Structures are given as C-alpha cells and as structure tokens.
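**Q** Fold the stuff below for me.
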Amino acid sequence: MSAVSLDGRVAIVTGAGRSLGRAYALALAAAGAAVVVNDVDAEAPAAVVAEIEGAGGRAVASVGPVGPAETADHLVADAVATFGRLDVLVANAGVLRDRVLWKMGDDDFDAVVATHLRGTFTTGRAAAIRMKEQGEGGRIVVIGSPAGQYGSFGQTNYAAVKAGLVAMARTWSLELARDGITANAVIPIALSPMTATIPAYAEAYERFLAGEPIPHELRHDKGLGSPDDVAPLVVWLASSDSAEVTGQAIGIGGDRLTLFSHPEVVEIGYADGGWSAEGIGAAWRDRFAAKAQHSGPPSRRES
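**A** Here you go, the predicted model:
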C-alpha cells in the first residue's frame, strides 16, 4: 500500500493493458483508487483488472481505441456508472510509427497524431467536463517523452505529439485552475516495448524481460528504469499532496527525478526600424550563435 492515499478517488488510465500504463493502473489501485482500465483489445485490460481485484482493489475494463470522442465519453461514463465519480485522468495511450521524414507516410503520421494528441485531447475534454460538474477539483496527467523535449531521429510524428502534449497540459493548467483541476505532464524513461525499438537499449530490454536487474549505470547515469519506477510520480500527481503543482513537465526514470523548464528567451536584440537580413546575420554571429541550443538529448550531444 502506498503511503500516499488515493482512497475514495476514481481514475481512468488509457492504454493500461501493458507496460507503463499497466504499472500506472496497478500503482493507483494499490494507493486506494478505483481504476477504469482502458485498452484497445479486451484481453489486456481484463488481465489488469484481475490483477487489481486479486490484490483487493477495485477496477473495471473499458475497451476502445483512444482518439474518437465516443471513446472518451464512454470512459467517463464507465467511471461514473461503476464508481460514481471521476477524479483522475492518466492519458497514456500511444503508438509508434517510426520513419525518417522522407520515408514517413501520411498514415504513419496520422496514426500517431490520432492516438496521442487527439486521444489526449478528447479524453482530457471529457474528463474536465465531468470534473467541473462535480465541483471538487481533479487531476489530469498526460504522458510525454524525452523525444518531445529534445527531438528524436526518425520520430517526426512521435516527437511532435509529445511536445504538443506538454503544451496542452500547460494550457489546461491555466484554463482549469479556477476549478481546482491540475494538469501536468510526466516524461517517463523506462524499459518498454517503445524503448526496445532504440538499438542502444534493445539488449537491456531483453535482459529486463528475462528478470535481470537493471544496471546501476542505466538507472543512475541514464535515468532509465522499469515502468514501476515511473508509477510513483503518477500516484503523487493524482493525490491531494500535489494540489499546488500544475502546468509542469516532470521527468522520472530509474533513480532520477527531473523538472523540465518552460521555454524561455535566451537572448534578445533590437534594431531601430526593423532588421535586415544582413543585420540578422551579423547579430547571429556576434551575439546569438554562442547561446544557440542543440537538438537531441544531452547524452548524445558533442561536448
């Protein structure tokens, strides 16, 4: 049982049939929340519900593809019909369609946008409407990615939607503040089917599945752990303990907890009457170039 109590709270977790979503659902239930477990096929969420109930918790499966408004409305309806209310949304569902830009098809792009971005929008909207009607506040947690913070080779679609989700959470934190509803983004770094597609981590993922402990250099130096390492942050953000925390992007993985900055201006220049192309070039060389920021995660940048 978690020391942070979610007794009496009701949570929806999308994409909760496996991996990170499953870890979130199990941890929320262990902390006392009743959980609506969503996934696109019936077998996976049913298994998670059985785990939760077997441990003495409360849960119900809600099957459907995240994206359409009908699915979002159905999720909220299931929460209210089964448990009487809704307090927490964890918008986790996602897919990958990795391709470099010149090989990425329209369908590859649209599938990722539909699930991650539209799916979070529709579920967030439905959840916010219900929470506002209840008048007792609420918690919305969206799931971002380091790809959305730094960019990621071969992931135009995925990086774009994950960056968009952080902006979405920050916008919701402004719009929902009066109603006591917080909105935050979790940036997980965990061994999962998604990280297994990264060649540098493929072997580590196979070792993890085989039951081997995650090496210290991954947990500490890379901040890469298991899905269970991420779940406590979701539990905390779902609780009353985090009532004053909103509009934040918080990373967690392995032994590392990270707070990401909001975008901020790093240099400003002025030219009376406006800028010429030549003047911009000179200003870039003289003032801006030294403060230009690099793409990609810090571990991959040249010193």
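**Q** For the rest of this, base every contact and every neighbour count on C-alpha atoms.
**A** Noted.
**Q** can you pull out the strands in the stretch 201-303 of the chain?
**A** 249-253, 256-260 (DSSP state E, counting those that start in this stretch).
**Q** for those, which one ends up most surrounded?
**A** strand 249-253 (a mean of 23; mean count of other CA atoms under 10 Å).
**Q** That one packs against which elements?
**A** strand 181-188, helix 227-238, strand 256-260 (3 or more CA pairs under 8 Å, 6 or more residues apart in numbering; DSSP states H and E).
**Q** quick one, which of the ones you listed is packed in tightest?
**A** Across the helices and strands packed on strand 249-253, the average number of neighbours (mean count of other CA under 10 Å) peaks for strand 181-188, which reaches a mean of 28.
**Q** Give me the contacts around that one.
**A** 128, 131, 137-146, 165-166, 169-170, 172-173, 176, 230, 233-234, 237, 243-253 (CA atoms under 8 Å, 6 or more residues apart in numbering).
**Q** Helix 227-238 and that one, what's the angle between them?
**A** 160 degrees (axes from the mean of the first three to the mean of the last three CA atoms, to 10 degrees).
**Q** and strand 181-188 with strand 249-253, angle?
**A** The directions of strand 181-188 and strand 249-253 differ by 40 degrees, with the same axes, to 10 degrees as the criterion.
**Q** how close does the closest residue to Phe208 other than its chain neighbours sit to Gln134?
**A** Nearest residue to Phe208, sequence neighbours excluded (CA to CA, 6 or more residues apart in numbering): Ile214, at 6.6 Å. From Ile214 over to Gln134 the distance is 43 Å, taken as CA to CA, to the nearest Å.
**Q** of the two, who's got more company?
**A** Ile214 (17 against 14; other CA atoms under 10 Å).
**Q** one more, for comparison:
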Amino acid sequence: MDLNNKVAIVTGSGQGLGLAYAQDLARHGAAVVINDVNQDTANNAVASILDEGGRAVAVVAPVGSTDTAQELVATAVENFGRLDVMVTNAGILRDTVLWKMSDDDFDAVINVHLRGTFTCVREAAIRLREQGEGGRIIAIGSPAGQRGNFGQTNYAAAKAGIVGMVRTWAMELQRDGVTVNAVCPVAATAMTETIPFLAPHIASMKNGDPLPPIIRRDVGMGTPHDAAGIISFLASDDAAGITGQAFSVGGDRLALWSHPVLTATAFHDGGWSADDISAQWGSAFAASVESVGEKFPDELMSR
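**A** From the prediction side, this is the model:
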C-alpha cells in the first residue's frame, strides 16, 4: 500500500482512534495534518509520526466551524502542496437519557460530529475539485448511528446523519473522481471503556492481556490500530472504485453495513386508512419489524 504522494487531514487525531488512523496513513507514506483541541496532545501526536520518519504538522482548533475547516485545508496545502484525503474523526460525548438531555448536551455533540463533518468535507471537496485529480473522503460513523444506543440521542443522530451525508456526497462527487465512504469503528478507547460489560476487558487489555475471541470477533472490538487499516485502504488508489459505503471495523472483524431497504410492502386500492393498516398489520408487516440497539453475545450480557 503506497500513499507516498498523498496528503491527508485527520480531525480529532491527537489520541485514540484518530491518532491510530494518522499513524497508519503516515506509515504508508502519506503526509498528515493532525488536529486536536490540546496543544500538547497535538504536539505529541506529530512527534510520534516524525520519530518514525513520517511527515506531519498540527492544527490546534475545535472542529465545527468553517474557520477551522478552512485552516485545516490551508495548512495541508501550505505545508505539503496539496490535499488528497480528508478523514473526519473528531468527536465528543454528552451521554444521558432523552428526558435529562439539555439543549447544550445536544448542540455540542451535533456541532462537533455532524456540523464538523459537513464543514470539513465541504472545504475538502472544494479543494479536491479545484485540483481535478480526484480524492478520498472518509467520514467516521458509529454502530450507534446504524442501530441506536441507549442514552445517546445526540450521538446516534449525528452518526446517522453522517452516513446519510456520505451517501449523498458519493453521488455528488462521483464525476470528480472523489470517493466518499463511512467507517463505523468499535475499539477500546475512552469512549467505550465506560460501557459496563466491556470495561473489564478494556482494563485487562491495558494490563497487557489480549482481548478474548468473543470480544474481537463476536463484538468486533479491538485496539484503535485494529481499525486503522481500512482507513489507509480507502485512502489508496486500490479503493478508487469504492464509494457510498458504510464499513464496520473492529478487532478481527471487517464488514459492510447495508443501506436501508424496504423490507415489507403491501398495497391497498385507494390508499391506507388506519383501519386498513390495523386489519393487515399482522399478516403483511408484523413479521418484518426490526429490533433496535446492538445485539451482543448472551454470555457477555449475563456477567
């Protein structure tokens, strides 16, 4: 995998998954713009790449505003001459149940995840179209956006919105040779170690113990670096024909999420009244009702 002529921006890449993405891109030859809200964290991330012989610079700014998006793209161009890859990874959590979620809790998450993805991708698209040589956009989603998750109204809404935007952008940018895909990772990070049934496994991993197969395969969760390979692949020329897709990655598992499709269809002459729906619900639709939330192995949930 040769990314030597590529220049990538990875938002929220000072630590965790974002840092793993940036390091893997740099390991394959790409120059990387690191982004974080903390100067020391950003500096350490840059140093980790430079120490391995890679190329990296940092932009310290919160993602969300157009100003930050423009600064990120300008930094890539000023330092490395071009832009090829935008990875929108920056994110925060403000978890609580619906009836306790404040306006600020909702707005903060939507601003970073959803608006931040929009503003960064918009600026990247403008630059990539000007260059006229194609490009790669990789937006980070989440299983919560695909299936929902208790206590994450704001986060699930933002991540679902990101995948919706990806499908739209894939159509809009196809003629420009720009691919747009979503990646929904599951990894042991600060965002997942608060989940009760995962916490003991993450604690063991921090002590140097390997994650068991039930976590790496059935749950599909591993280290941040386990989720990085798909980012470098999608950034490469090998992925030129892949666009509009949502990938699931974690541990030993790589998968594709389906696009929403109609699962049950019935017709009624003259349209459907409430009584018509009630009369046919059981025979036409009840068997196709889908579950919500992710399904985890019973032996994990019973501990």
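**Q** Kindly reformat the strands of the stretch 201-303 of structure 1 as JSON lines containing distance to Asp7 of structure 1.
**A** Shown next, in JSON lines, are the strands of the stretch 201-303 of structure 1 (distance: least, CA to CA, whole Å):
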{"stretch": "strand 249-253", "distance to Asp7 of structure 1": "24"}
{"stretch": "strand 256-260", "distance to Asp7 of structure 1": "25"}
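**Q** for the stretch 201-303 of structure 2, what spans make up the helices?
**A** 213, 229-235, 274-284, 298-301 (DSSP state H, counting those that start in this stretch).
**Q** Identify whichever of those lies nearest to Val37 of structure 2.
**A** helix 229-235 (22.1 Å; CA to CA).
**Q** Mean deviation, the closest one versus structure 1?
**A** Compared with structure 1 after fitting, helix 229-235 of structure 2 deviates on average by 0.3 Å (mean CA distance after the TM-score superposition for structure 1).
**Q** what does that helix correspond to over in structure 1?
**A** Under TM-score structural alignment, the alignment places helix 229-235 of structure 2 onto residues 232-238 of structure 1.
**Q** Distance from the matching stretch to the middle of the chain?
**A** Mean C-alpha position of stretch 232-238 of structure 1 versus that of the full chain (CA atoms, centre = their mean, to the nearest Å) differs by 12 Å.
**Q** And for it, what's in contact with it?
**A** Residues from elsewhere that reach stretch 232-238 of structure 1 (CA under 8 Å, 6+ apart): 4, 6, 24, 27-28, 31, 88, 90, 139-141, 184, 186, 242, 245, 252.
**Q** For the equivalent of Glu78 of structure 2 over in structure 1, give its distance to Asp7 of structure 1.
**A** In structure 1, Glu78 of structure 2 lines up with Ala81, judged by TM-score structural alignment. To Asp7 of structure 1, Ala81 of structure 1 is 18 Å away according to CA to CA.
**Q** Compare these two and say which is more crowded by neighbours.
**A** Asp7 (14 against 10).
**Q** so how many other residues sit close to Ala50 of structure 1?
**A** 16.
**Q** Could you check which residue of structure 2 pairs with it?
**A** Using TM-score structural alignment, Ala50 of structure 1 pairs with Ala47 in structure 2.
**Q** give the contact list for its match.
**A** Residues near Ala47 of structure 2 by CA under 8 Å, 6+ apart: none.
**Q** swap in Leu259 of structure 1?
**A** Contacts of Leu259 of structure 1 (CA under 8 Å, 6+ apart): Gln248, Ala249, Ile250, Gly251.
**Q** now do Gly16 of structure 2
**A** Contacts of Gly16 of structure 2 by CA under 8 Å, 6+ apart are Thr189, Ala190, Pro224.
**Q** still contacting in structure 1, which of these?
**A** Retained in structure 1 by both residues aligned by TM-score structural alignment, their matches' CA atoms under 8 Å are the following of the contacts of Gly16 of structure 2: Thr189, Ala190, Pro224.
**Q** Need those residues in a markdown table (columns: distance to Ser273 of structure 2).
**A** Shown next, in a markdown table, are these (distance: CA to CA, whole Å):
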| residue | distance to Ser273 of structure 2 |
| --- | --- |
| Thr189 | 49 |
| Ala190 | 49 |
| Pro224 | 51 |
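**Q** Nearest to Asn207 of structure 2 among those residues?
**A** Using CA to CA, the kept ones among the contacts of Gly16 of structure 2 come closest to Asn207 of structure 2 at Thr189, 14.2 Å.
**Q** Okay, the counterpart of that closest one in structure 1 and Asp228 of structure 1: tell me how far apart.
**A** Matched by TM-score structural alignment, Thr189 of structure 2 corresponds to Ser192 in structure 1. As judged by CA to CA, Ser192 of structure 1 and Asp228 of structure 1 stand 11 Å apart.
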